[in-house]
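S.K.: Sequence first, predicted coordinates after that:
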Amino acid sequence: MPEGKIIKALSGFYYVYDEGRVIQCRGRGVFRKQKITPLVGDNVVYQAENDLEGYILDIETRKNELVRPPIANVDQAILVFSASQPDFSPLLLNRFLVLVEYKQIEPVILISKADLLDEQSLEEIEQYVAFYEQVGYPVLVTSAITNEGTSKLLQYVNEKVSVIAGQSGVGKSSLLNVLKPDLQLKTNEISKSLGRGKHTTRHVELIELEEGWVADTPGFSSLEFQDIEVEELSDCFPEMRERSIDCKFRGCTHVAEPKCAVKEAVENNEIPAFRYEHYKEFLQEIRDRKPRY
């Protein structure tokens, strides 16, 4: 039986890519009975009724999946945050990074709209770039207007399935339009009264780019830490994860415990203070979360 990858799901149809052609498929009834929903990114076995239509027979085991946006088998997340309009938000970026780390997806930080910065603002952004590179994350500073940094991004998407996520209005669709001009994805200007953009992307779709796939998605509609437990949070901060083995107490939460290697690293400026403060904020949020039964 032929195999392919779901690149779009719309109105009960799944569009399966297989060696240059796209087959419009329906899912078998057995999926409904088993309460399994095929997702964009799924590698599937299908049966072709003709050159254009068929049925999905089986879904291969997923290495990961996201609920919002609904997509499977993601290799990396390109987290797009604007340098200006809306202002760069390290708090929101750290929230995204935690969620991506928890799903064991490699993050790439992309700071867009660099062309809007004055000299002082650029220096501030460069400081954040240095902080995140110190943690070990790749950081790209780009502009869809001047094309700065876009060629480097193409190197990252090659041979990978990537999700582009971030704030609304930061230039995700504009960036994809620069990378692949024939897309002509719909973009909206920022609403000046709200300081944010209108959502222009309505469904998840994988777009072929270089030798890889990029998902233009509606973004993460939920940024709450629903599944992460207190003892798991510090593992979502790489700079804490590597130092926690040197803490005196096993299961150290890096807040009140003595002889904590993480707190020592913060005091020595080895871990950026803003990252640690956001960690404590997220930790409290998880502790305050209502129990699920």
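M.R.: Structure received. This structure is a prediction, so every number in the text was calculated from the model and none was measured.

S.K.: use CA for all of it now, contacts and neighbours both
M.R.: Noted.

S.K.: in stretch 186-203, what counts as buried?
M.R.: 187, 190, 196-197, 201 (16 or more other CA atoms under 10 Å).

S.K.: For that stretch, which outside residues touch it?
M.R.: 9-10, 85-86, 168-170, 173-174, 216-218 (CA atoms under 8 Å, 6 or more residues apart in numbering).

S.K.: out of those, which is most surrounded?
M.R.: residue 170 (26 neighbours; other CA atoms under 10 Å).

S.K.: so where do the helices sit in the stretch 151-293 of the chain?
M.R.: Counting by DSSP state H, counting those that start in this stretch, the segments of the stretch 151-293 of the chain that form helices are 172-179, 230-233, 238-241, 261-267, 273-287.

S.K.: Presented hereafter is structure B, for comparison with structure A:
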Amino acid sequence: MPEGKIIKALSGFYYVLHHDQLIQCRGRGVFRKNKVTPLVGDDVVFQAENELDGYILEVKERKNELVRPPVANIDQAILVFSAVEPDFSTVLLDRFLVLVEFNQIIPIICISKMDLTNQEQEKQILNYADQYKEAGYEVILTSSETETGIEQLQPHLENKISVFAGQSGVGKSSLLNVLRPDLDLKTNDISTHLGRGRHTTRHVELIWVGNGLVADTPGFSSLDFNEIEAEQLTNCFPEIQRASENCKFRGCLHVSEPKCGVKEKVESGEIPDYRYEHYLNFLQEIKDRKPRY
């Protein structure tokens, strides 16, 4: 049986890329029975009724998946956050980073709209960029208008499946239009009344950008930590994970335990206060979560 990759899902149809051909497939009823939903990015076994239509018979094992947006087998997440309009938010970025790290997806932080910053704002963004680099993240400063940072971003997309994610209105579609001008993806200005962008992307689709596949997604509609346990949160903050090796007690949650390697790094300024504060807030959120049965 032929195998391929789902690159688009729309109205109950799955568009499977097989060599250079796109086959429009439906899912077999057995998927509903087994509560398996094929996702964009899935590697599948299918049966072709003819050259253009077929049925998906099997979904191969996934290395990861996101629920919202529904994408599987992602190599990396390009987290697009604007420097201004809307203002750069470390707490929102850290929520994205935790979810991406938990799903074992490599994050790349892309700070957009650098052309709109004044001198003071630029200085602050550069400071944040240095701190996130120090934590261990790749950070790229970009502008769709001046094409700043595009050359730096392009090589990261080669031979990878990437998901572009971030809050609405930060310029994800604008960046993709610069990376591949023929896309002409729809973009909307910020709604000044709401202070945020209007959703312009309607479905998830993998598109070719250079030699890589990119998902332009409708954005994360859920940023909760329902799947993450308290003891797993440390692993979602690389600099906290490294510092935790010096904690006296195994299973230290870095809150009030004595001889905590993480708190020592916070006090010395090696871990920024806001990163530690976000860790504590997220930890409390996980602890306060209603138990699942």
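M.R.: Structure received. Note that the structure is a prediction, hence the values are computed from the model and not measured.

S.K.: hang on, the earlier thing: just say which of the helices of the stretch 151-293 of structure 1 is most tucked in.
M.R.: helix 172-179 (a mean of 21; mean count of other CA atoms under 10 Å).

S.K.: so which of the buried residues of stretch 186-203 of structure 1 comes closest to residue 30 of structure 1?
M.R.: Nearest to residue 30 of structure 1 out of those is residue 201 (CA to CA; 30.5 Å).

S.K.: That closest one and residue 137 of structure 1, how far apart?
M.R.: As judged by CA to CA, to the nearest Å, residue 201 of structure 1 and residue 137 of structure 1 stand 27 Å apart.

S.K.: Next: residue 129 of structure 1.
M.R.: 9 Å.

S.K.: thinking again about what came up before, any idea which of the contacts of stretch 186-203 of structure 1 is closest to residue 101 of structure 1?
M.R.: Nearest to residue 101 of structure 1 among the contacts of stretch 186-203 of structure 1, with distances taken as CA to CA, is residue 217, at 18.7 Å.

S.K.: And the buried residues of stretch 186-203 of structure 1, which is closest to residue 35 of structure 1?
M.R.: Nearest to residue 35 of structure 1 among the buried residues of stretch 186-203 of structure 1: residue 201, at 26.6 Å, using CA to CA.

S.K.: Provide the aligned range in structure 1 for the helix or strand harbouring residue 47 of structure 2.
M.R.: Using DSSP states H and E, residue 47 of structure 2 sits within strand 43-48. Under TM-score structural alignment, the counterpart of strand 43-48 of structure 2 in structure 1 spans residues 43-48.

S.K.: so how far does that stretch sit from its counterpart in structure 2?
M.R.: Average distance, stretch 43-48 of structure 1 versus aligned residues of structure 2 after superposition (mean CA distance after the TM-score superposition for structure 1): 1.1 Å.

S.K.: in that stretch, what counts as buried?
M.R.: Neighbour-count burial for stretch 43-48 of structure 1 [16+ other CA under 10 Å]: 43-47.

S.K.: Correct me if wrong: residue 252 of structure 1 contacts residue 260.
M.R.: Yes. Judged on CA atoms under 8 Å, residue 252 of structure 1 makes contact with residue 260 at a distance of 7.4 Å.

S.K.: Overlap of the contact sets of the two?
M.R.: Joint contacts of residue 252 of structure 1 and residue 260 (CA under 8 Å, 6+ apart) are residue 244.

S.K.: mind listing the strands for the stretch 1-150 of structure 1?
M.R.: Using DSSP state E, counting those that start in this stretch, the strands of the stretch 1-150 of structure 1 run over 3-10, 13-18, 21-27, 43-48, 53-59, 65-66, 71-72, 76-82, 106-112, 139-141.

S.K.: helices and strands around the fifth one, which ones?
M.R.: With contacts defined as 3 or more CA pairs under 8 Å, 6 or more residues apart in numbering; DSSP states H and E, the secondary structure elements packing on strand 53-59 of structure 1 are strand 21-27, strand 43-48.

S.K.: Just send those back as CSV, with distance to residue 78 of structure 1 too.
M.R.: Listed next are these as CSV, based on distance: least, CA to CA, whole Å:
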stretch, distance to residue 78 of structure 1
strand 21-27, 26
strand 43-48, 21
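
S.K.: of those strands, which approaches residue 208 of structure 1 most closely?
M.R.: strand 21-27 (12.2 Å).

S.K.: what does that closest one contact?
M.R.: 12-17, 38, 46, 48, 51-57.

S.K.: which other helices and strands contact the strand holding residue 47 of structure 2?
M.R.: strand 3-10, strand 53-59.

S.K.: what's in contact with the last one?
M.R.: This means strand 53-59 of structure 2. 23-28, 38, 42-49.

S.K.: which one among those gets closest to residue 108 of structure 2?
M.R.: Nearest to residue 108 of structure 2 among those is residue 42, at 22.1 Å by CA to CA.

S.K.: Count the residues that sit near that closest one.
M.R.: 25.

S.K.: and what of residue 104 of structure 1?
M.R.: Residue 104 of structure 1: 15 neighbours (other CA under 10 Å).

S.K.: contacting residues for the closest residue to it other than its chain neighbours?
M.R.: Closest residue in space to residue 104 of structure 1, ignoring its immediate chain neighbours: residue 64 at 7.9 Å, by CA to CA, 6 or more residues apart in numbering. Contacts for residue 64 of structure 1 (CA under 8 Å, 6+ apart) come out as 72-74, 103-104.

S.K.: Which among those count as buried?
M.R.: Neighbour-count burial (16+ other CA under 10 Å) applied to the contacts of residue 64 of structure 1 gives 72-74.

S.K.: How many residues are close by the alignment partner in structure 2 of residue 229 of structure 1?
M.R.: In structure 2, the residue matched to residue 229 of structure 1 (TM-score structural alignment) is residue 229. For residue 229 of structure 2, the count of nearby residues is 13 (other CA under 10 Å).
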